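Peer 1: sequence unavailable; structure follows:
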């Protein structure tokens, strides 16, 4: 009788699921988990803050998960914009002042070029507009805007990411590099719920389901600083180059982490 009941339950479970289970158990933890809200902060609680801009290069080994063909981070952002779960903002500035319409974002993903098309019979050329969709693999870098601040109420140094912008390289007709620009900005605090429902590839443990929101909150990515808040609103590349720029980026990082220790030392 127990064996018969077990077989009945197995048949019913198989009937409910239309496709075979690709794994040992059905994973529901990530889909049922909720985003942990940021703690409430008062203006008087902030003793110090500094804004920095970072660049994530997905070609680095630690960032290869951003280029996962099954769950490319750029595709996750685009799907969120298409569904209305994520709002995009104009790349004209990073203050999130000018929202972009969904169609405007989609237009940014289409490249149009005028090319001659030859008639196979008369060999006469006809100019036609050719459209090509942006390959997600072309987005290799992301710009981050974040704020480091010291909470005197709890005596801790914290960081909050404010925005993320995918970067695209512009080339000339010969395929030479011209410049790099952001496609759009997304306001990260409003994206957390969407990112928490999408899993990134966690190397080393296929069972531990971590979301893109976990990746950013746990800061499991490699990056370097390209700008800090300054009176001239300059980027590091505007006045430094090569090794000097990397050393300055590292000094800014060190100054931020030393700030908390200096408070308790002096």
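Peer 2: All right, it came through fine. Bear in mind that the values here come from a model prediction, so they are computed numbers and not experimental data.
Peer 1: use CA for all of it now, contacts and neighbours both
Peer 2: OK.
Peer 1: and the closest residue to residue 51 other than its chain neighbours, what element?
Peer 2: Using C-alpha to C-alpha, 6 or more residues apart in numbering and skipping the chain neighbours, the partner closest in space to residue 51 is residue 147 (4.5 Å). Using DSSP states H and E, the element containing residue 147 is strand 141-151.
Peer 1: counting by contacts, list what that strand packs against.
Peer 2: Counting contacts by 3 or more C-alpha pairs under 8 Å, 6 or more residues apart in numbering; DSSP states H and E, strand 141-151 packs against strand 46-57, strand 156-171.
Peer 1: now do the contacts for the residue nearest to residue 51.
Peer 2: Contacts of residue 147 were listed using C-alpha atoms under 8 Å, 6 or more residues apart in numbering, and they are 49, 50, 51, 52, 159, 160, 161, 162.
Peer 1: go on, residue 110?
Peer 2: 131, 132, 133, 134.
Peer 1: count of neighbours near the last one?
Peer 2: The local packing count at residue 134 equals 14, with neighbours defined by other C-alpha atoms under 10 Å.
Peer 1: same check on the third one?
Peer 2: Here the number of neighbours of residue 133 (other C-alpha under 10 Å) works out to 12.
Peer 1: ok, back up a step: distance from the chain centre to the strand holding residue 147, please.
Peer 2: 13 Å (C-alpha atoms, centre = their mean, to the nearest Å).
Peer 1: mind listing what's buried along that strand?
Peer 2: 141, 142, 143, 144, 145, 146, 148, 149, 150, 151 (16 or more other C-alpha atoms under 10 Å).
Peer 1: quick revisit: save the helices and strands packed on strand 141-151 as CSV, and put in mean neighbour count too.
Peer 2: Output for the helices and strands packed on strand 141-151, formatted as CSV (neighbours: other C-alpha atoms under 10 Å):
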stretch, mean neighbour count
strand 46-57, 17
strand 156-171, 17
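Peer 1: need these in a markdown table with distance to residue 29, can you?
Peer 2: Below are those laid out as a markdown table (distance: least, C-alpha to C-alpha, whole Å):
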| stretch | distance to residue 29 |
| --- | --- |
| strand 46-57 | 28 |
| strand 156-171 | 25 |
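Peer 1: another one to put next to it:
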């Protein structure tokens, strides 16, 4: 009887230990943004991939419908304090809501004077000529007043429709227990597009990076706003979380994990070569999965 009780206690302790280990492993994986973390013991193959998503594309328009743009849903959640933004997709350093607002703002460029106005005698410096400088009287004589401190140009936030560039960081994982490949999204980044007219810098600018697990929580909590628009049937709109789960969008690969952490266009020496390399990388991953089933 004592031996039986000792064996039962040992078995229970072992089960609790395994359960605690699995829970700890899942919690650690969840901290990097994964919504459904896969235990390391079940992973046979993993490759980290970065994908660009242009929300203006026809296949992506349902995530970018008027008034319910995914960029609007995300940024409104940040302003309400429901969503934490990070500085990069390593998801370690955070932004404050005010910093996110600054990242998605631009200053109106000063028009200045035309060449004709300058030739006519006008000047940008109010104290440098008699045209722009206000006058004041000193001992019966009118003299130019001291120049006023320059006023900074007004700042405006980009419209949600202007934020049409996203980037996904994901792990492509082959789960040997379930014998299938998974797209395990870790982070979603909103970017100010380089092609946007108001972006005078001409380069992509990061607004903020977000844990995918946090985004799923926000999308589920706001079903009336986080909508993937079904143009064929208004009764069958989907939640944005379901759209990601079902992969109802188009994307292209811009980076595959490598020792130098370089993007494809940097590795192959140009944007056009990067596009060709992106197509090749996608084909290689499909072929790798096919070979797993062939052998």
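Peer 2: Arrived safely. Since the model is a prediction, treat every value here as computed from it, not as a measurement.
Peer 1: superposed, what's their TM-score?
Peer 2: Once superposed, chain against chain, the TM-score is 0.75 (TM-score structural alignment, normalised by the length of structure 1); 226 aligned residues with a C-alpha RMSD of 2.9 Å.
Peer 1: so where in structure 2 does the strand holding residue 147 of structure 1 end up aligned?
Peer 2: Aligned using TM-score structural alignment, strand 141-151 of structure 1 spans residues 165-175 in structure 2.
Peer 1: how much does that stretch stray from structure 1?
Peer 2: Following the fit onto structure 1, the mean deviation recorded for stretch 165-175 of structure 2 is 0.6 Å by mean C-alpha distance after the TM-score superposition for structure 1.
Peer 1: ok, and the closest non-adjacent residue to residue 223 of structure 1?
Peer 2: Counting by C-alpha to C-alpha, 6+ apart, residue 223 of structure 1 lies nearest to residue 56, which is 4.7 Å off, once chain neighbours are set aside.
Peer 1: what lines up against the one you found once you look at structure 2?
Peer 2: The pairwise alignment with structure 2 assigns residue 56 of structure 1 to residue 53, based on TM-score structural alignment.
Peer 1: residue 217 of structure 2 matches what in structure 1?
Peer 2: Using TM-score structural alignment, residue 217 of structure 2 pairs with residue 193 in structure 1.
Peer 1: host element of that match?
Peer 2: Taking DSSP H and E as the definition, one finds residue 193 of structure 1 inside helix 188-195.
Peer 1: how many neighbours does the equivalent of residue 107 of structure 1 over in structure 2 have?
Peer 2: Applying TM-score structural alignment, one finds that residue 107 of structure 1 aligns to residue 102 in structure 2. Neighbour count for residue 102 of structure 2, taken as other C-alpha under 10 Å: 14.
Peer 1: ok, now how distant is residue 102 of structure 2 from residue 156 of structure 2?
Peer 2: Using C-alpha to C-alpha, to the nearest Å, we find residue 102 of structure 2 at a distance of 9 Å from residue 156 of structure 2.
Peer 1: repeat for residue 223 of structure 2
Peer 2: Remark: distance between residue 223 of structure 2 and residue 156 of structure 2 (C-alpha to C-alpha) = 29 Å.
Peer 1: then residue 234 of structure 2?
Peer 2: 34 Å.
Peer 1: which one of these two is surrounded by more residues?
Peer 2: More crowded of residue 234 of structure 2 and residue 156, by other C-alpha under 10 Å: residue 156, with 13 against 9.
Peer 1: what secondary structure does that one sit in?
Peer 2: strand (DSSP: H, G, I helix; E, B strand; the rest coil).
Peer 1: contacting residues for it?
Peer 2: By C-alpha under 8 Å, 6+ apart, the neighbours of residue 156 of structure 2 are 105, 106, 107, 108.
Peer 1: please pull up the equivalent of it in structure 1.
Peer 2: In structure 1, the residue matched to residue 156 of structure 2 (TM-score structural alignment) is residue 132.
Peer 1: and for residue 8 of structure 2?
Peer 2: In structure 1, residue 8 of structure 2 lands on no residue (TM-score structural alignment).
Peer 1: burial count for residue 8 of structure 2?
Peer 2: Residue 8 of structure 2 - counted by other C-alpha under 10 Å - has 12 other residues nearby.
Peer 1: tilt between the strand holding residue 147 of structure 1 and strand 46-57?
Peer 2: 160 degrees (axes from the mean of the first three to the mean of the last three C-alpha atoms, to 10 degrees).
Peer 1: go through structure 1 and flag its longest helix.
Peer 2: Ranked by residue count and defined by DSSP state H, the top helix of structure 1 is helix 242-265.
Peer 1: now it against strand 141-151, angle please.
Peer 2: Here helix 242-265 of structure 1 runs at an angle of 20 degrees relative to strand 141-151 (the same axes, to 10 degrees).
Peer 1: now helix 242-265 of structure 1, how far from the chain's geometric center?
Peer 2: Distance, centroid of helix 242-265 of structure 1 to centroid of chain: 24 Å (C-alpha atoms, centre = their mean).
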